[in-house]
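Visitor: Structure, please.
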Amino acid sequence: QGIGAKKDKGHLGKKIALKKIVANMTMSNNDMIALFPDVIQVMGLASLEIKKMCFLYLVHYARIKPEVALKALPHLVQDMEDTNPLVRALALRTMSYIHVREFVEAAVTPTKHLLRDADPYVRKTACFCVAKLYDHDKALVENSDLITGLNNMLRDENPTVVSSALASLTDIWERSESIKLTIDYNSASKIASILAETSEWNQTYILEALMNFVPQDSGQASMLAERITPRLSHTNSAVVLGCIRLILYLMNYIADEKTITALMNKLSPPLVTLLSKGHEIQYLALRNALLILQRRPDILKNDIRVFFCKYNDPIYVKVTKLELIFMLATQDNIKEVLNELREYATEIDIHFVRKSVRAIGKLAIKIEPAARLCINTLLELVATKVSYIVQEATVVIRNIFRKYPNQYESIISTLCENLDSLDEPEAKAAMIWIIGQYADRIDNSDVLLDDFL
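Guide: Modelled structure (predicted):
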């Protein structure tokens, strides 16, 4: 028995045949396209399992054989009026996925109708389909009432439908030059109130959409920030990061310093918690921490140790942590930071070692009272005689001399002893500058310069 078998109790033979067709299709076996007419023939059967496989096949091959795919259009239109909401939603989703003009045009009217469907799952699907249709044909959607219908869904009684409408509107707004997403305080307040009732990914849609809300006064910003702070303890990292971003955005509109301080104290623990997750999540958290520190340097001032590198951190995490360590370094913790950076400068990864040495030099410039400590650390590293360490140290010491002229000249002799280690253009240029700048303090400076000719 197969897809065209007439005696097939419970359509078992058709289901087995369709499973084999879909399996071959997913392995890029284009021979399956020859079965297009047979698949369309069984599309009208009253079996959700069969419809799912038929619709999957249709989406896959419709663009290759649009003239054959059009024969399936009546089945889809009919299924959008089915009594089963799963069938209605499946038919609409399938139609919106097919980038063939006839399908796109035929989907507009049913989508309008299904936005007002009695079943919330169908309404949710219809919301996403509007964004999908917009991706296919912007003008068609803008000239219909679909955007208006989508806006009306923001007042839906079902939280999942509201979050789906927001996600769809946000997606459309990002790709449109004429449509703007504006949210007033009442809408923002209502949307924030349903956060706890929606799935974790719907919460990310809501938090992202709320970035389009512009508070009219400090009170509105404070109230909204307070309502979303419970999301900071969510188990989903995307929700936590979305909440952090939104709170930072709302802080721009809050005038009360006590409120800002209270919010800042709430942001630090969730960021630190994210650093115990997988490396990819850590990296996202670290990049967000960098952005936060640029705007609010006090948020993580007591948490520098959590950013110290671990032996098994991948290089992209280590380099980002290095940036954070530099930003959080102060006169109070500089000894601890230098000890850590000295350890990094002895690691195997040359790229990371160079960045660590460079960070020590930048700290000498950033924290003037600690400049001598930083220089001593650099001299310890130069004493290792490792070529790339010596060269990187030479470059940063040149910058230190520029920042503090006529100071620390005593280390010039140490640099001159390591001229043979310099083979990179940047290091050579740095050493030439040092010799030229302090020629009167260096014996046989002219001879040393001749070595570079």
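Visitor: contacts, neighbours, all on C-alpha from now
Guide: Noted.
Visitor: What separation do you get for Y121 and I432?
Guide: Separation of Y121 from I432 (Cα to Cα, to the nearest Å): 72 Å.
Visitor: Kindly report the same for Y134.
Guide: Taking Cα to Cα, one finds Y134 at 61 Å from I432.
Visitor: between these two, which one's more packed in?
Guide: Higher neighbour count among Y134 and I432: Y134, with 22 against 16, using other Cα atoms under 10 Å.
Visitor: So which bits of the helix or strand encompassing the more buried one are buried?
Guide: In this structure, Y134 sits in helix 120-136 according to DSSP states H and E. Under the neighbour-count criterion of 16 or more other Cα atoms under 10 Å, helix 120-136 has 120-136 buried.
Visitor: which residue is nearest the centroid of this structure?
Guide: With distances taken as Cα atoms, centre = their mean, L284 lies nearest the centre of the chain, 6.8 Å away.
Visitor: circling back to that earlier point, now the element after the helix holding Y134, going C-ward?
Guide: Helix 120-136 is succeeded, C-terminally, by helix 138-142 (DSSP H and E).
Visitor: G2: how many residues sit nearby?
Guide: Neighbour tally, G2, other Cα under 10 Å: 15.
Visitor: just checking, it touches A17?
Guide: Yes. Using Cα atoms under 8 Å, G2 makes contact with A17 at a distance of 5.5 Å.
Visitor: any residues touching stretch 384-399, and which ones?
Guide: Residues external to stretch 384-399 that are found in contact with it (Cα atoms under 8 Å, 6 or more residues apart in numbering): 345, 350, 353-354, 357-358, 361-362, 375, 378, 381-382, 415, 418, 421-422, 424, 426-427, 430-431, 433-434.
Visitor: out of these, which are buried?
Guide: Neighbour-count burial (16+ other Cα under 10 Å) applied to the contacts of stretch 384-399 gives 345, 353-354, 357-358, 361-362, 375, 378, 381-382, 415, 418, 421-422, 427, 430-431, 434.
Visitor: Now do the buried residues in stretch 60-69.
Guide: Residues of stretch 60-69 classed as buried by neighbour count (16+ other Cα under 10 Å): 60-62, 66, 68-69.
Visitor: Now show me the structure for the sequence below, then we'll compare the two:
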Amino acid sequence: MSGHDSKYFSTTKKGEIPELKEELNSQYKDKRKDAVKKVIAAMTVGKDVSSLFTDVVNCMQTENLELKKLVYLYLINYAKSQPDLAILAVNTFVKDSQDPNPLIRALAVRTMGCIRVDKITEYLCDPLQRCLKDDDPYVRKTAAICVAKLYDINAELVEDRGFLEALKDLISDNNPMVVANAVAALAEIQDSSVRPIFEITSHTLSKLLTALNECTEWGQVFILDSLSRYKAADAREAENIVERVTPRLQHANCAVVLSAVKIILLQMELITSTDVVRNLCKKMAPPLVTLLSAEPEIQYVALRNINLIVQKRPTILAHEIKVFFCKYNDPIYVKMEKLEIMIKLASDRNIDQVLLEFKEYATEVDVDFVRKAVRAIGRCAIKLERAAERCISVLLELIKIKVNYVVQEAIIVIKDIFRRYPNTYESIIATLCESLDTLDEPEAKASMIWIIGEYAERIDNADELLESFLETFPEEPALVQLQLLTATVKLFLKKPTEGPQQMIQAVLNNATVETDNPDLRDRAYIYWRLLSTDPEAAKDVVLAEKPVISDDSNQLDSSLLDELLANISTLSSVYHKPPESFVSRVKAAPRADDEEFADTGETGYSESPSQGVDGASPSSSVGTSSNVPVKHLGAASPPAAAMPDLLGDLMGMDNAIVPVDEPAAPSGPPLPVLLPSTTGQGLQISAQLTRRDGQIYYDISFENGTQSVLDGFMIQFNKNTFGLAAGEPLKVAPLQPGASARTLLQMVPFQNISPGAPNSLLQVAVKNNQQPVWYFNDKIPLHVFFVEDGKMERTSFLEGWKSLPDDHEFTKEFPGSVISSIDATVERLAASNVFFIAKRKNANMDVLYLSAKMPRGIPFLIEITAVVGVPGVKCAVKTANKEMVPLFFESMEALTK
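Guide: So this is what the prediction gives:
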């Protein structure tokens, strides 16, 4: 709709639906068009206009392209909830797919592909077959994508009707955009299949390289990404591919540039000529540098990719280190990435420039950035032996500034430098000891204590220095206690005089009798036994020569690095994690004749956007879009109207499942993080509502990532739909730095009820004595209110179902949910007081009947329909408590995921 169409959103008349019905059936074209616009506007803001389905479909028979597009948009949205009525539109779709206007032909096929209703899918095949061979390239390219959508709905149908072969034929099309869409569709299908579908041969290779020059930018990305999977036969073919792809490096779109870089890097592995490789490195530098002049978000993505590239081929950007110098207005996340790359590119030739930059950064205002800059100086010292002395002198200059956190970070890195270059720079220890009083961070304290213990024989007053730490031994974090224990033993072994003897006695006593830390206690007992039985053996153990630490700037394992480089320009290269660690995609189930794939259980990875056209109405959708392809279910689910008849034989149902009377004890998965430490200035809060023994609790965990003790924790809940409030004060002991605490807070319902439509929002405020008040949002899962006596007898269930009118029945699809085992699902639901009543088979689907009850006696009568192991669960519910239905579906979706 255009800008002046905003008027369609402002209808507030009482009889809106009847009025729209009348306008949709008007004899005047303009009036009908206006009415459809109003319907779409209402649908967009979440109103239910599904009752106008037949009237809107009647407007399909029009020559007006704008009106046709609007009607098709409406159809996509409501066809799933009105599958029987959607069939009315099929004839028009089929007719439109043969329209003289190519735009209408493409629109018809595209819309049919978006409507995920089995009956319509059957009618789609013939028009799709025609459109794949259409004279107009726009229609062919639309049809290509439609094949991928159809494969997602029904993979068997696509293979049986030969659509995959038709797609492969389109790779030889004379229109580059058709080629690009065919490649995109085949790549998408390959991602959701366990069998090889799309393999590039030397014949298709030349076709794709030819199409590359004339495609739009996203077409180029699709083709380049597919080419990156091709392994060249020899160095000559690799050089040919690189030569054809290199012009893409000049493209304005950074996605094209990164995809081209990916191919060049992969093919460079096969190229043997050093001159060719050197030239390619020179050609790749300017486009990568250009990416750093984009907006910060793109800079960040580019930097994360460059970080990987310089680990594999540092020569590409070896002379470009200046472009990674931080600008004053760079966001912190860009600065941090630039620092990482500068460390990787630092060399004896440029270290002076780099150190000047780092020294400048160490005086900035952002504490995290300053720390990282100081640590970067230390990492450069460890990486470059010849530059270590210059790095040390810069660190000493920073220590003299006497900024507390700079001093502490400097001591941490100097400890590593001592480990890297033993017996070289110990003359600076005296300078470090001057800063002893200012240390308050565990890691800095531990580093200083390690230095004192390691070089006790060179420090005259080592015993006094350690003694100053021992006074607070019981209160120190575990990291510091462990270092103190070892340093005191080292001191005793090096200077076995009276002072150290008393110290070792006090420390061992503290670390064995007065601690509940098993690591500390075990180490203390080992030292105690060594010292009392064989002091020489103790020397061999405690004063053994330590392995020299190495440079960690290229910390990625080579096989992981190669995998990440093969995924450049995807999320994988931004996260620096292989795709399977954060994306799982269920492959389309194999057909019955594919025995060898039957039990592979493989998962793959796809970057396709989630299907946003599943047909849930805007008002009822509760975040159900999913990337998981839904396998064709064979028989369609029974329409809602037929439910009472289906329940008629409830008594004669399959009793394979024994009803679960007692809820299983809920397992304790990690709690969701609600206040990350980045927002909470080091404090991280994780929590969720839970029900135990008929009582609602707030299971809440605190993690102290700050440098100080946090105490005086209090919690308050804002008014909410269920009036949930704390039933007791929050009990959290003072939280030491680095420590965490988890507690169950008893909750009481119906204390503080907020007016308005029910919703699941829970607003929480938490404070402590050291920090400001933290506010965060949580969700109230409806199942925490399901009572323990919610199980119904079969006869009561059947009577309840029949007695409730049809307008009390609601249905929702959960495309992202999957039932892998009926028994496990029933047990999991019972643990949340959703009780099994009966089950039966309907074609290849399992239908479960269950009941749940709210505290005030209002039951939910539930029917769940699914194919075991196949994504996609259908949930129907009948209840007198209509206003709670959206929250009920939200809860059931969470429980079946």
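Visitor: Any idea what the TM-score comes out to?
Guide: Scored by TM-score structural alignment, normalised by the length of structure 1, the superposition of the two chains gives a TM-score of 0.95; 450 aligned residues with a Cα RMSD of 1.6 Å.
Visitor: before we move on, the earlier item: what residue in structure 2 is paired with the residue nearest to the centre of structure 1?
Guide: In structure 2, L284 of structure 1 lines up with V301, judged by TM-score structural alignment.
Visitor: A255 of structure 2 versus that match, what's the distance?
Guide: With distances taken as Cα to Cα, V301 of structure 2 is found 10 Å from A255 of structure 2.
Visitor: now swap in N174 of structure 2 and tell me
Guide: 25 Å.
Visitor: okay, the two: which has more neighbours?
Guide: Per other Cα under 10 Å, whichever of N174 of structure 2 and A255 has more neighbours is A255, with 19 against 13.
Visitor: which stretch of helix or strand covers the residue mapped onto the more buried one from structure 1?
Guide: Taking TM-score structural alignment, the alignment pairs A255 of structure 2 with A238 from structure 1. Using DSSP H and E, A238 of structure 1 falls within helix 237-251.
Visitor: once aligned to structure 2, how far is that helix on average?
Guide: Its matched residues in structure 2 lie on average 1.1 Å from helix 237-251 of structure 1 after superposition (mean Cα distance after the TM-score superposition for structure 1).
Visitor: contacts for that helix?
Guide: 200-201, 203-204, 207-208, 210-211, 215, 221-222, 225, 228-229, 231-234, 260, 263, 267, 270, 274, 281, 285, 288, 292.
Visitor: Where in structure 2 does whatever helix or strand comes next after that helix align, residue-wise?
Guide: Using DSSP H and E, the next helix or strand after helix 237-251 of structure 1 towards the C-terminus is helix 257-274. Alignment of helix 257-274 of structure 1 against structure 2: residues 274-291, by TM-score structural alignment.
Visitor: mean per-residue distance, that stretch to structure 1?
Guide: Taken over the aligned residues, the distance from stretch 274-291 of structure 2 to structure 1 averages 0.9 Å (mean Cα distance after the TM-score superposition for structure 1).
Visitor: Okay, buried residues for that stretch please.
Guide: Within stretch 274-291 of structure 2, the residues scored as buried using 16+ other Cα under 10 Å are 277, 280-281, 283-285, 287-289, 291.
Visitor: what does it rub up against?
Guide: 249-250, 254, 257, 261, 264, 268, 271, 298-299, 302, 306, 315-317, 320, 323.
Visitor: From these, list the buried ones, please.
Guide: By 16+ other Cα under 10 Å, the contacts of stretch 274-291 of structure 2 give 249-250, 254, 257, 261, 264, 268, 271, 298-299, 302, 306, 315-317 as buried.
Visitor: from what I can see S96 of structure 1 touches C129, true?
Guide: Yes. Counting by Cα under 8 Å, C129 is a contact partner of S96 of structure 1 at 5.8 Å.
Visitor: Name the residues contacting each of those two.
Guide: What both S96 of structure 1 and C129 touch, as defined by Cα under 8 Å, 6+ apart, is an empty set.
Visitor: so where in structure 2 does the helix holding Y134 of structure 1 end up aligned?
Guide: Aligned by TM-score structural alignment, helix 120-136 of structure 1 falls on residues 137-153 of structure 2.
Visitor: average gap between that stretch and structure 1?
Guide: Its aligned residues in structure 1 lie a mean 1.0 Å from stretch 137-153 of structure 2 after superposition (mean Cα distance after the TM-score superposition for structure 1).
Visitor: chain center to that stretch: distance?
Guide: With Cα atoms, centre = their mean, to the nearest Å as the basis, stretch 137-153 of structure 2 stands 28 Å off its chain's centre.
Visitor: what's the answer for stretch 441-453 of structure 1, then?
Guide: Worked out by Cα atoms, centre = their mean, stretch 441-453 of structure 1 lies 52 Å from the chain centre.
Visitor: Would you mind listing the buried residues in that stretch?
Guide: 442, 445, 448.
Visitor: Next step: those residues restricted to helices.
Guide: Residues of those located in helices (DSSP state H): 445, 448.
Visitor: and which of the buried residues of stretch 441-453 of structure 1 is nearest to I147 of structure 1?
Guide: Closest approach to I147 of structure 1 among those (Cα to Cα): L448, at 73.9 Å.
Visitor: So what does the closest one match up with in structure 2?
Guide: Per TM-score structural alignment, L448 of structure 1 is aligned with L465.
Visitor: Report the contact partners of its match.
Guide: For L465 of structure 2, the contact set (Cα under 8 Å, 6+ apart) comprises I452.
Visitor: try 10 Å
Guide: 433, 436, 449, 452-453, 456, 459 (Cα atoms under 10 Å, 6 or more residues apart in numbering).
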